[in-house]
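S.K.: Attaching a predicted model along with its sequence, questions to come.
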Amino acid sequence: MIQRHRLKLCAIFRAAAVAILSLSTIACVAFCQQPLQTLLVGIDRRPAASLDGDWHYLVDQAPGRALYNADGSINDNSYAMNEHPVIVGKHNEEYDFSTAPTIRVPGDWNTQVPQLFNYEGVVWYQRDFEVQPAAANTRTFLHIGAANYRTHVWVNRRRACDHEGGYTPFDCEVTSVLHPGTNFVVIAVDATRLVDGIPSVGIDWFNYGGLTRDVSLVTVPSVFIDDYDVHLEHGSQFDPANTELTGYVHVIGAGAGTRITVAIPEAAVNAVATIDASGNAPFRVKATHFTLWSPETPKLYKVTLSCGEDSLTDDIGFRDIRVDGTRILLNGKAKFLEGANLHAEAPIRGGRAYSDVDVATLFGYLKDLNANFVRLAHYPHDERMEREADRDGIMVWSEIPNWQHISYEKPEVYAKDVIMLKEMIRRDRNKASVILWSVSNETPNNPTRTTFLTNLANEARTLDPTRLITSAIIGPRAKGLDMINDDPLCEALDVVGQDEYIGWYDLTPEDADKIHWTLPQKPVLISEFGAEAKYGNHGAPTNRWTEEQQVYVFQHQFAMLQKIPQLRGTIPWILMDFRSPVRNIPGLQDGYNRKGLISEDGQKKLAFRLFKDAYEKHSLGKPE
């Protein structure tokens, strides 16, 4: 059934790419012939055997000589065979995982191995693990939270799955290849940037490679819940008296007519539904004693889903998000978003953020800032981020990595984009904190790109009609003191994100006072603005790279932004300094984008206090 589901999904993506873009199907067919992996939703709510810890690793620097055959296909007969403890192989092909060094998983290789700091290629991971005799009528999956960028997985010398994309989870079924006792897994991760990758080759953040999020084994009954959606009924208008919950539970392996239950004891919900021929069980039920989720009251309910022997419990909040003219309405009330951008960069330790400590530190910064919102730039972050946002009442913008220039003209790229979009939405659709799905950041204004992203926005609405769709628009450059956003992509958006850097890349800080903006008559978020300053570098407000000038730029920005009538949120770039390979001014940048309100080692700049006070006083904009 899973294989039929995969083939059906691939056919849908292929047809969508061809019909929507009206381009050659050859490359898309080639892409869709690659195996798709399973994706289990709520994986962090199931019992799991963690495979985190020390893994052996080998670097494939030829490049990828052991991974790829001469025709570019995957070599299943090299390091994946894990021939040890004897060193084996033809001349220049010898290897031995048993005596290889170790690296911690999760974690990027760049910050763990000094020699690999700037390495963007193939690294092989290997570890042994123990398996108890399998219970009858169960299935086991290898879960990988994220690996950047292309990943190939073998268990006991058999390829389990392949995945493309560096920021979303995937699950490889390994039921048939496991045996009681000692087993081994070999994973090849290729961090090479690709012209037809998402993102493409030119990015302004660090390309951390490796198994950057948790790895675990998850065993479920042979009939199991793989997807679900539980949300407040989203009618044409918000009705505060409506406490009807709706959604679906999807079950693998169950026949039509099988019963599922949705129980929320605190809200007096105990719904029963039956599965249809596609494995879906739609439901609708009235809740009582109901509190809506909001930043002021981030209420979460224990929701238990059951089908036969399978059951899982998730913590879910319920709220309504929509637009009305130029307003953003949360539970029927106009809301102004006071937030910051954030890369998945670990504070102080450095490297890709992945741990509970990383998340607690980052959200501690947001709460100290008095923020009610965060943009998780420019890709899906670790699921812990949305979990923490749910608990803390921080609203979230989540984005797939269509950053600036990707191959918009190619249907196979669109097909990959749809898969990434689906993986992001499927993982986080039950997170109340997520109010915005973003389809792109700072993309070039041309018809091919506009068609591509418009269709992607519509795809997002089909996957999840309960949330708002946005994108961060850049440009055009100022024409004198007129800033006009006439980008046709805005027509496809519910909320317009507007990036601008007046006073840093454009014009002067003082010019911001006189700028006249022409923006779409929709809710507008200033999704990026700011200036670079190195922590501890002080001087006059006119001196570049000083903390004082960063404040000076923001002060003039504040005066400008308050004159935009449809402004509904401010998202400075960025909460914390982060690594970028294109930021190389010695003594000032040293490989970091310095636009953070906080340094990479946790030191708050003067601009942090500026925003902290503004958000406390709600002085930057109005919700109405």
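M.R.: Received, thanks.
S.K.: Only C-alpha atoms from now on, for both contacts and neighbour counts.
M.R.: Will do.
S.K.: Shouldn't C10 be within a helix?
M.R.: Yes: the assignment for C10 is a helix, going by DSSP: H, G, I helix; E, B strand; the rest coil.
S.K.: What about it, how many residues nearby?
M.R.: 22 (other Cα atoms under 10 Å).
S.K.: A49 now?
M.R.: 16.
S.K.: show me what contacts it?
M.R.: 216-218 (Cα atoms under 8 Å, 6 or more residues apart in numbering).
S.K.: which of those residues lies closest to N341?
M.R.: S216 (30.1 Å; Cα to Cα).
S.K.: That closest one contacts G53, doesn't it?
M.R.: No: between S216 and G53 there is no contact, the gap being 10.6 Å when judged by Cα atoms under 8 Å.
S.K.: still on that earlier bit, quick one: which of the contacts of A49 is nearest to Q555?
M.R.: S216 (47.8 Å).
S.K.: Which residue ranges of the protein form helices?
M.R.: Assigned by DSSP state H, the chain shows helices spanning 2-21, 26-32, 356-368, 383-392, 411-428, 447-463, 547-561, 606-617.
S.K.: A540: which of these is closest?
M.R.: Across the helices of the chain, closest to A540 is helix 547-561 (Cα to Cα), at 6.3 Å.
S.K.: Export the contacts of A49 as TSV, with columns for distance to Y501.
M.R.: Converted to TSV, those look like this (distance: Cα to Cα, whole Å):
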residue	distance to Y501
S216	43
L217	46
V218	46
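S.K.: dropping in the other structure now:
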Amino acid sequence: MANEFPQITNVYNRQTVSLNGKWKYLIDQAEIGDKRKFWKDEQVLDRSELLEYNFETANQINVPGDWNSQRDELLYYEGKLWYQKSFTFKKQNGKRYFLYFGAANYHSEVYLNGNKLGEHEGGFNPFNFEITKELNEQNSLVVSVDNTREKEQIPTIVSDWKNFGGITRDVLIIEESSTFIRDFKIGLKNGSMNEIELEVWVDGEDLNNKIELEIPELNIEETISVNKSGIGEKVLNSDVISYWSPENPKLYNVRLSLQENILIDQVGFRTIEVKGKDILLNGESVFLKGISLHEESPFTHGRSHSPEEARMMIDWVQDLGCNYLRLSHYPHNEHIVRLAEKEGIMLWEEIPVYWDIQWDNPKTYKLAEQMLDDVITRDKNRAAVIIWSMANETKISESRNIFLKKLIDFTREKDDSRLISAALFVHGDGESRFSRVVDDPFGKNADVISVNQYIGWYGSALPDVIKNLELDIKFNKPFIFSEFGAGALGGYHADSLTRWSEEYQEWYYEETLEMCGRIDQLRGLSPWILVDFQSPRRRLPEYQDGFNRKGLISSEGKKKKAFFVLKKYYEKKGLKQ
């Protein structure tokens, strides 16, 4: 990560050249690629020469895309794969060029024309390298990607979703001026409905410069001075802002100009805060009518990455009646984040601090902090994002509490304009089998108390016991169910007592939603989960076959009966609390 260039944001509104398409690949299960210098992409020039690899005659694979869903030989492969892409490019004088990856899982090493650009660790965040000097007219780009699971990683060895490997998101070349706007942050000042804070980061040699800002619909035209560190700041005022919300997902064109360098984005303005047990959006209490989502397509059974797949998911979310979507358990691609914002869907974003990671390992904490930094940097201007989640289902311990508190402090320092939460466990009170206590120490520092509960699915109890559930919430804060759910094989019908039937799942949802109506503190739901997804932990033949079946939509894209139960509940439940 030390060799990376600082993250360039707003990539899809910049001048880019796509390197998506067919790439060559070599499987390196024996890890001999480094020793044999695959990254040099050498060619045999003499018939007597010995060279034990050849990208030119290798098989091809699509980028972006996980390797598991594209080739039978890679279905369960975990290890290193070497990618190679040849391309021509004509550089323009005075321009700078950057190689951008939307994500690659998990550890990547990148080489251009035999030169190592750097490395990146983490499977769900963007990274980029400057390639102005290395870029030629004829180019060979070689990338090794290794999805081997290790204890110190995030996520760690054990998780409950498929460990898709590969270059899973877009690969682009960004063209910029010699001095350019690398990043900017804009939004309403905390506690204000009419003050807009702007911060701009410039990169290049001519840093002592001025930036022109325009927001035409707000009649804003301002000049921002950039200091010698390349940072410019300004506070603006407007009394005519139309605030972003699910009912009014208003986005403004924001234009920043630095000489010939122009950057445009579409930005919404809104406030989000908590007051007692309420979540306030633009000062009004809101109920989060949500669902959880993994980044997996039901038709390809691979990692989702395209605008078309994002459109499909958001269409289902809207059909369900949601105003809120939990993107779990890691940062999803930028396409779905931007589309959700455009369609008025509020978002929970999360990093894969999942179950039992190495809480005492400084490297593991550094990784978690970097992942938070990356996703906040990418999505800080997205009005749809209202919650940053620190973790999912982590057991309470002193080292875990310290770890998560450090993440909270880092997040508040980085972005104080959003709420903080995590998906927590509940536990029994020792007196009644139907009583659950919510008292995780994390809640003291969180804005929203969120818990996962599966009474009526795991264990011997049936959904009829849910009516007896009593929650003792020890915090006077907004409470949401970040997860609840039951498995059902799409198309399997029986009576409601039969596990894995759509009728059982339907009954579970009916009982759970009725129970939700008795929780005065409840301010939102994101049941588990919109669509069935693959997991190596789910091995029951006939019913699971490698899939978590808690989706309201099957692994073939068919809606189950519980989908319509939740939809009816949301139709009756207004937006306002």
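M.R.: Perfect, I can see it now. Bear in mind the structure is a predicted one, so any value in this text is a computation, not a measurement.
S.K.: TM between them?
M.R.: TM-score for the superposed chains, counting by TM-score structural alignment, normalised by the length of structure 2: 0.96, backed by 573 aligned residues with a Cα RMSD of 1.7 Å.
S.K.: before we move on, the earlier item: ok, which of the helices of structure 1 comes nearest P101 of structure 1?
M.R.: Closest approach to P101 of structure 1 among the helices of structure 1 (Cα to Cα): helix 356-368, 25.7 Å.
S.K.: what about R159 of structure 1, neighbour count?
M.R.: Neighbourhood size, R159 of structure 1 [other Cα under 10 Å]: 19.
S.K.: Give the equivalent position in structure 2 for it.
M.R.: Aligned by TM-score structural alignment, R159 of structure 1 pairs with K116 of structure 2.
S.K.: Was I right to think that match contacts V110?
M.R.: Yes: using Cα under 8 Å, K116 of structure 2 and V110 qualify as a contacting pair, with a distance of 6.0 Å.
S.K.: who's in contact with the aligned residue in structure 2 for I260 of structure 1?
M.R.: By TM-score structural alignment, I260 of structure 1 lines up with I211 in structure 2. Contacts for I211 of structure 2 were tallied using Cα under 8 Å, 6+ apart; they are 223-226, 256-259.
S.K.: repeat that for 6 Å
M.R.: By Cα atoms under 6 Å, 6 or more residues apart in numbering, the residues touching I211 of structure 2 are 223-224, 257-258.
S.K.: could I get the helices of structure 1 as TSV with distance to W205 of structure 1?
M.R.: Formatted as TSV, the helices of structure 1 follow (distance: least, Cα to Cα, whole Å):
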stretch	distance to W205 of structure 1
helix 2-21	29
helix 26-32	27
helix 356-368	18
helix 383-392	19
helix 411-428	19
helix 447-463	22
helix 547-561	21
helix 606-617	22
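S.K.: From A254 of structure 1, how far out is the residue positioned nearest the centre of structure 1?
M.R.: In structure 1, the residue lying closest to the centroid (Cα atoms, centre = their mean) is P380, at 0.6 Å. Separation of P380 of structure 1 from A254 of structure 1 (Cα to Cα, to the nearest Å): 31 Å.
S.K.: As a check, name the ranges of all strands in the stretch 201-350 of structure 2.
M.R.: Under the criterion DSSP state E, counting those that start in this stretch, the stretch 201-350 of structure 2 carries strands at the ranges 210-215, 220-225, 231-237, 252-258, 261-267, 272-275, 278-281, 284-285, 288-293, 324-327, 346-350.
S.K.: E49 of structure 2 is nearest to which of these?
M.R.: Closest approach to E49 of structure 2 among the strands of the stretch 201-350 of structure 2 is made by strand 261-267 (49.3 Å; Cα to Cα).
S.K.: quick check: the closest one aligns to which part of structure 1?
M.R.: The aligned range for strand 261-267 of structure 2 is 310-316, by TM-score structural alignment.
S.K.: Can you state the mean residue-to-residue distance of the matching stretch versus structure 2?
M.R.: Superposing on structure 2 places stretch 310-316 of structure 1 at an average distance of 0.8 Å from its equivalents, by mean Cα distance after the TM-score superposition for structure 1.
S.K.: what's in contact with that stretch?
M.R.: 224, 300-305.
S.K.: Pull the most distant pair out of those residues.
M.R.: Taking Cα to Cα as the measure, the contacts of stretch 310-316 of structure 1 span a maximum distance of 24.2 Å, between F224 and L300.
S.K.: Tell me which of the two has more neighbours.
M.R.: F224 (23 against 18).
S.K.: For G181 of structure 1, grab the count of nearby residues.
M.R.: Neighbours of G181 of structure 1 (other Cα under 10 Å): 10.
S.K.: Could I get the full set of strands for the stretch 451-577 of structure 2?
M.R.: 470-473, 479-483, 522-525, 533-534, 547-548.
S.K.: just checking, what packs against the first one?
M.R.: When contacts are defined as 3 or more Cα pairs under 6 Å, 6 or more residues apart in numbering; DSSP states H and E, strand 470-473 of structure 2 sits against strand 435-438.
S.K.: Trace the strand it packs on over to structure 1 and give me the residue numbers.
M.R.: Under TM-score structural alignment, the match for strand 435-438 of structure 2 is residues 482-485.
S.K.: Tell me the counterpart of T223 of structure 2 in structure 1.
M.R.: Alignment note: T223 of structure 2 maps to V272 in structure 1; criterion TM-score structural alignment.
S.K.: Correct me if wrong: T140 of structure 1 contacts T175.
M.R.: Yes: using Cα atoms under 6 Å, T140 of structure 1 is in contact with T175, at 4.9 Å.
S.K.: neighbour-wise, which of those two wins?
M.R.: T140 (20 against 15).
S.K.: Alignment lookup: the more buried one to structure 2.
M.R.: By TM-score structural alignment, T140 of structure 1 lines up with Y97.
S.K.: quick revisit: closest to R375 of structure 1 among the contacts of A49 of structure 1?
M.R.: Out of the contacts of A49 of structure 1, the member with the shortest distance to R375 of structure 1 (by Cα to Cα) is S216, at 28.2 Å.
S.K.: which residue of structure 1 sits farthest from its center?
M.R.: Within structure 1, the residue lying farthest from the chain centre (Cα atoms, centre = their mean) is H91, at 42.5 Å.
S.K.: closest to G459 of structure 2 out of the strands of the stretch 201-350 of structure 2?
M.R.: Smallest distance to G459 of structure 2 across those (Cα to Cα): 22.5 Å, for strand 288-293.
S.K.: That closest one maps to which residues in structure 1?
M.R.: Taking TM-score structural alignment, strand 288-293 of structure 2 hits residues 337-342 over in structure 1.
S.K.: Tell me where the stretch 101-250 of structure 1 has strands.
M.R.: All strands of the stretch 101-250 of structure 1, identified by DSSP E, counting those that start in this stretch, fall at 102-105, 122-131, 138-144, 150-155, 158-164, 170-173, 181-190, 215-221, 224-232, 244-252.
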